[in-house]
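Student: sequence and predicted structure below; questions after.
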Amino acid sequence: MSTKQTVSREEIQKIARLAKLHLDDEKRDVYTQQINAILEHVQKLETLDVADVEPLSHVLDLVNVTRKDESAGSLPRDKVLANAPLTEDGPPEKRATDGEFFLVPRVIKTDQ
């Protein structure tokens, strides 16, 4: 049986410093308690006798439940463009499309 493992506030602070995190005293205390609770739970698990338990890689017996990839037709352009968002500066019913493509705001500024 293993000895009881715990982490100290100083160890939590060192880990936080290595991760470049700033922890105030309150957070440091909370994390110390939480990690020690996790370690205590793991130590309880270590005491279980699992000699007769068969190892498993997944709790469910599912094997390759994906559907077959089949090519299908696409939606008609007019139905797709009917879902274009409404324009902000045009008439209320005006969609952000030129009839062939969606119109999107310019995100890259150029000198032209």
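Tutor: Alright, I've got the coordinates. Numbering: from 1, shown residues only.

Student: please count neighbours and contacts with C-alpha atoms only from this point.
Tutor: OK.

Student: count of neighbours near residue 31?
Tutor: Residue 31 has 18 neighbours, counted by other Cα atoms under 10 Å.

Student: contacting residues around it?
Tutor: Residue 31 sits next to residue 12 when contact means Cα atoms under 8 Å, 6 or more residues apart in numbering.

Student: pasting the second one now:
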Amino acid sequence: MENGLAWAAVGAAAGVVMCSIGFATFWMSIQRQITEAKTEASAAGLRGVQANLKIDTMQTSLSDFKVYAEKEFVNHDDLKELVGRHEAQFDNLREDLKGITTRLDRLLESRIPPGAHA
């Protein structure tokens, strides 16, 4: 009977050892997964910070370009004003040319004798 009890004790000890090994293996697997998750979360946080910095940089660049474009390019109202000024200048030029041609006509008429037209 002592043999039976010894074997039972060995079996129980083996069961405890196997359970302990199983639990240790399980715990080590969980610990590895927790460590990997923390690493991934840290990397994701770093990528998030980098993305935010890139967004801030892009917003600054876009704002700078907007200021540059406002200074360098013509807007619709400026273009309308420019066209209006040029139209007025062309009208003035047209009137000046009419005046010159009228004066030239008078000058030529005064120089050419009246009977020389035919």
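Tutor: That came in fine, so what should we check first? Nothing here was measured: the structure is a model prediction, and the numbers come from that model.

Student: just give the TM-score of the two.
Tutor: With the length set by TM-score structural alignment, normalised by the length of the first structure, the two chains reach a TM-score of 0.26; 33 aligned residues with a Cα RMSD of 2.1 Å.

Student: next helix or strand past whichever strand or helix holds residue 56 of the second structure?
Tutor: Assigned by DSSP states H and E, residue 56 of the second structure belongs to helix 2-72. Beyond helix 2-72 of the second structure on the C-terminal side, the first helix or strand identified by DSSP H and E is helix 76-111.

Student: for that following helix, what is the distance to the chain centroid?
Tutor: Its chain's C-alpha centre and that of helix 76-111 of the second structure lie 49 Å apart, by Cα atoms, centre = their mean, to the nearest Å.

Student: from residue 44 of the first structure, how far off is residue 14 of the first structure?
Tutor: Taking Cα to Cα, to the nearest Å as the measure, residue 14 of the first structure and residue 44 of the first structure are separated by 26 Å.

Student: higher neighbour count, those two?
Tutor: Between residue 14 of the first structure and residue 44, residue 14 has the larger neighbour count (other Cα under 10 Å), namely 13 against 10.

Student: which element is the more buried one on?
Tutor: Secondary structure assignment for residue 14 of the first structure, by DSSP H and E: helix 9-18.

Student: and that helix, what's buried?
Tutor: Buried residues in helix 9-18 of the first structure, counted by 16 or more other Cα atoms under 10 Å: 12, 13.

Student: for the following helix or strand past it, buried residues please.
Tutor: Sequence-wise, the next helix or strand downstream of helix 9-18 of the first structure (DSSP H and E) is helix 25-46. For helix 25-46 of the first structure, burial by neighbour count (16+ other Cα under 10 Å) applies to 28, 31, 32, 33, 36, 39, 43.

Student: give the buried residues for the next helix or strand along the chain from helix 25-46 of the first structure.
Tutor: Next helix or strand after helix 25-46 of the first structure toward the C-terminus (DSSP H and E): helix 77-81. Neighbour counts over helix 77-81 of the first structure (16+ other Cα under 10 Å) mark residue 81 as buried.

Student: tell me the spacing between the residue nearest to the spatial centre of the second structure and residue 51 of the second structure.
Tutor: Geometric centre of the second structure, nearest residue: residue 58, 5.2 Å, by Cα atoms, centre = their mean. In this view, residue 58 of the second structure and residue 51 of the second structure are 10 Å apart by Cα to Cα.

Student: kindly report the same for residue 23 of the second structure.
Tutor: In terms of Cα to Cα, residue 23 of the second structure sits 41 Å off from residue 51 of the second structure.

Student: ok, now residue 15 of the second structure?
Tutor: Taken as Cα to Cα, the span from residue 15 of the second structure to residue 51 of the second structure is 53 Å.
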